[in-house]
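Q: heads up, no residue letters with this:
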């Protein structure tokens, strides 16, 4: 593993601003005897393995990591993260988090996933600036901290719809009471980027609003985000299909496959009930895009029952294609087959049923195992990737079983 931290220019500026803020705030904090500065450290890690019963496909978490080429595959879920928070005064703090896991370009370089300065502006209201966790989903805050989640991984039918987890920008968090409800209102703005093999995806001018409502054992999440979308492809499959389209007089379609003029919207709603014995979690999310990626929506429902330190659970999930991102008119034959294969590879629609068990070995460690029975749609690869030539094998319509095991720790 290469131990290099790669910081983009906006993050360099943010880190420099944080350093200046730290210096000035530390000087002020030195006079605050009632609340001296203090540093808090924490960490989390997952060792996970996944295997499928069909050895001609690999399991894939699209946009999160590169499909593994070994069985079992340890790259899909394994990670380690460290976090440090410097509390300057009772009203402000600096948080840094570094994470090492495989990304979409098959690299495992450690990277900064959180780097923000937090300031309390008024009772119940705080501001954060820097690199933030973008709250697209109900469980975004615990997305990397697998120990906090009941499953080996959040259902890919929903959480695969938006692989952007970090934003360089600013947000505000306001806590208040509305009748008998605890409410959190969370607006945000920023940009994010994800590397891919020979390409990258980027969100710019991204703004959104999340609302969380809690009463007793019940919590509700509502979210909406919009942004400009860039998806620059440079892989061999894209170059080949672009050449096919141009040769068939469909060159204008290429601008819908790769470029920097996309727009996207994301919606999510989630509900959770947890009374200490039963745990029910459900979530719906929808991604709309005018180009580069399909528009799709997904949902899941999960039910778990605690028996002491052991929690068996069952989950059902579905992702559905709403609209493909490009259309081309090609004569029947090899060119049309190549185009259909390209579209199929970008479609992750599938349905699944998962049976699993979580064993809380201690307050800091959990062992999980789950078996997923998935069936990708006929024109989809679902959450799988072909080991053989894509044009000569079929994934869609098949029944695929995936076994996942993980050890999660939080320290």
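A: Noted; the coordinates are in hand. Bear in mind that the values here come from a model prediction, so they are computed numbers and not experimental data. Numbering: from 1, shown residues only.
Q: For the rest of this, base every contact and every neighbour count on C-alpha atoms.
A: Will do.
Q: where's the residue nearest the centre of the chain relative to residue 51, distance?
A: Nearest to the mean C-alpha position of the chain, by C-alpha atoms, centre = their mean, lies residue 163 at 4.0 Å. For residue 163, the distance to residue 51 equals 22 Å [C-alpha to C-alpha, to the nearest Å].
Q: just residue 208 next, same as before
A: 37 Å.
Q: swap in residue 110?
A: From residue 110 across to residue 51, the span is 25 Å (C-alpha to C-alpha).
Q: do the same with residue 99
A: With C-alpha to C-alpha as the criterion, residue 99 and residue 51 are 24 Å apart.
Q: All the strands of the stretch 301-411 of the chain, in order from the start?
A: Assigned by DSSP state E, counting those that start in this stretch, the strands in the stretch 301-411 of the chain fall at 310-323, 350-360, 365-376, 384-386, 400-410.
Q: Now those in TSV, please, with extra columns for mean neighbour count and distance to residue 90.
A: Below are the strands of the stretch 301-411 of the chain laid out as TSV (neighbours: other C-alpha atoms under 10 Å; distance: least, C-alpha to C-alpha, whole Å):
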stretch	mean neighbour count	distance to residue 90
strand 310-323	20	38
strand 350-360	21	34
strand 365-376	21	31
strand 384-386	21	48
strand 400-410	21	26
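Q: which SSE is the closest residue to residue 124 other than its chain neighbours in?
A: Nearest-residue entry for residue 124: residue 175, 4.9 Å, with adjacent residues in sequence omitted and distances by C-alpha to C-alpha, 6 or more residues apart in numbering. Per DSSP states H and E: residue 175 is located in strand 166-178.
Q: Which residues does that strand contact?
A: Residues outside strand 166-178 that contact it (C-alpha atoms under 8 Å, 6 or more residues apart in numbering): 10-11, 113-114, 124-134, 182-193.
Q: Now with 6 Å, please.
A: Applying C-alpha atoms under 6 Å, 6 or more residues apart in numbering, the contact partners of strand 166-178 are 124-134, 183-192.
Q: take the one below as the second:
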């Protein structure tokens, strides 16, 4: 849900008008990202940028408030304004947390989907070395869900284990395949992730599934309607993403001795019995720190597997062409290579530069994006 700037300023004014005793219980924090970029070719487009300098695609500001209701119960809310959404304000997080023990807690409300190693800090660019997280892997079109999350920390020998179990639902408008999807939703979503930390090494595994995935892309819905009108309703039904089982699995690692670092992630996403391809995504990254400077490089790739063509074959060439168009609409086979440099301009702010080269193997086209950003927390 988005709100006008005036409405949010009104809410802030209301908070500030509360009695001082109530205000003292609220802990305020925030972060921001002022980013600009442009592609080097007149026809190049990448990550929302084209060959004109643009500040909107990745600029954002967020404010977070946390209030302790008791020694064990707290409430947290985060509002964010994104340049990609005309700086309309929206609620990113809003949840209650109950501290069961020193090592375990439970959260209920609107939460971040913990698919990736950097999911919790996905929007906080200051917290990682990239200007943006690798788009080869961080490409699931939705970030949040409504439900419950249980977290537990444990020491086992020289290892620290952090385990998170979630359950809930997701409903949102998303973008995929260049078009906006209406009423995309996942119901009965469950899963877990576990991280193991040993000295400077962090290793992570994750698995999530839902038995009720529904995604309706405008462009593909039109193609499916064409199939139904032509008498291929059964094929259209099998291609449609409606109440289908979806799974997501991922592994990752990061070794960081505060002098140099190397890490990577690999993920797989599948939606059974639909046009959604089997998505295979990965990246490797490494870097070196020099006092206030950091230099780094990342290589990533997407390698999606098109749906079984024989399963959806029909004897009518015109219909087969429509089916093939549906099957390849959201396929991605890209290789990304990026190099970047960061400079700490303040204790809580960093200036970042990035050059990313994208090679689209499906259409044999490459793009180059040059970007810079100031990322900060407060």
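A: Good, I have the coordinates. Source: prediction; values computed, not measured.
Q: Just give the TM-score of the two.
A: The TM-score (TM-score structural alignment, normalised by the length of structure 2) is 0.85; 355 aligned residues with a C-alpha RMSD of 2.7 Å.
Q: Which among the strands of the stretch 301-411 of structure 1 is found nearest to residue 330 of structure 1?
A: Among those, strand 310-323 comes nearest to residue 330 of structure 1, with 19.0 Å by C-alpha to C-alpha.
Q: could you give the angle of the closest one to strand 365-376?
A: Relative orientation of strand 310-323 of structure 1 versus strand 365-376 (axes from the mean of the first three to the mean of the last three C-alpha atoms, to 10 degrees): 40 degrees.
Q: Narrow the contacts of strand 166-178 of structure 1 to those that are buried.
A: Buried subset of the contacts of strand 166-178 of structure 1 (neighbour count, 16 or more other C-alpha atoms under 10 Å): 125-134, 183-192.
Q: so where do the helices sit in the stretch 101-250 of structure 2?
A: For the stretch 101-250 of structure 2, the helices defined by DSSP state H, counting those that start in this stretch occupy 218-229, 233-239.
Q: Run through who's touching the shortest one.
A: Counting contacts by C-alpha under 6 Å, 6+ apart, the residues outside helix 233-239 of structure 2 that touch it are 224, 274-275.
Q: part of a helix, is residue 26 of structure 1?
A: Yes: Residue 26 of structure 1: assigned to a helix according to DSSP: H, G, I helix; E, B strand; the rest coil.
Q: So what does it match up with in structure 2?
A: Under the alignment (TM-score structural alignment), residue 26 of structure 1 pairs with nothing in structure 2.
Q: Which strand in structure 2 has the most residues?
A: If you go by DSSP state E, structure 2 has its longest strand at strand 179-198.
Q: Enumerate every residue touching residue 264 of structure 2.
A: 252-253, 283-285.
Q: what's the answer for residue 66 of structure 2, then?
A: 26-27, 75-76.
Q: Likewise for residue 369 of structure 2?
A: 38-39, 355-356.
Q: what do we get in structure 1 for it?
A: Aligned partner of residue 369 of structure 2 by TM-score structural alignment: residue 402.
Q: hang on, the earlier thing: just name the closest of the contacts of residue 264 of structure 2 to residue 327 of structure 2, please.
A: When the contacts of residue 264 of structure 2 are compared against residue 327 of structure 2 (criterion: C-alpha to C-alpha), the nearest one is residue 283, at 25.2 Å.
Q: Switch the helices of the stretch 101-250 of structure 2 over to JSON lines; also include mean neighbour count.
A: Formatted as JSON lines, the helices of the stretch 101-250 of structure 2 follow (neighbours: other C-alpha atoms under 10 Å):
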{"stretch": "helix 218-229", "mean neighbour count": "16"}
{"stretch": "helix 233-239", "mean neighbour count": "17"}
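Q: just so I know, which of the ones you listed lies nearest residue 267 of structure 2?
A: helix 233-239 (23.0 Å).
Q: Show me how far the closest one is from its chain's centre.
A: Averaging C-alpha positions (C-alpha atoms, centre = their mean, to the nearest Å) puts helix 233-239 of structure 2 30 Å from its chain's average.
Q: compared with structure 1, how much does that helix deviate?
A: After superposition onto structure 1, the mean distance of helix 233-239 of structure 2 to its aligned counterpart is 3.0 Å, using mean C-alpha distance after the TM-score superposition for structure 1.
Q: what about the aligned partner of residue 77 of structure 1 in structure 2, neighbour count?
A: Using TM-score structural alignment, the partner of residue 77 of structure 1 in structure 2 is residue 58. Residue 58 of structure 2 has 22 neighbours, counted by other C-alpha atoms under 10 Å.
Q: if I pick the closest residue to residue 58 of structure 2 other than its chain neighbours, what's in contact with it?
A: Setting aside the residues directly before and after it, residue 58 of structure 2 is nearest to residue 35 in space (C-alpha to C-alpha, 6+ apart), at 5.8 Å. Contacts for residue 35 of structure 2 (C-alpha under 6 Å, 6+ apart) come out as 55, 58-59, 372-373.
Q: Could you do residue 286 of structure 2 as well?
A: Contacts of residue 286 of structure 2 (C-alpha under 6 Å, 6+ apart): 261-262, 296-297.
Q: can you list those residues in a markdown table and add distance to residue 128 of structure 2?
A: A markdown table is the format used below for the contacts of residue 286 of structure 2 (distance: C-alpha to C-alpha, whole Å):
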| residue | distance to residue 128 of structure 2 |
| --- | --- |
| 261 | 12 |
| 262 | 13 |
| 296 | 11 |
| 297 | 13 |
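Q: Residue 317 of structure 2: which of these is nearest?
A: Taking C-alpha to C-alpha as the measure, residue 317 of structure 2 sits nearest to residue 297 out of these, at 46.1 Å.
Q: Show me what residue 59 of structure 1 lines up with in structure 2.
A: Under the alignment by TM-score structural alignment, residue 59 of structure 1 pairs with residue 46 in structure 2.
Q: Thanks a lot, see you next time.
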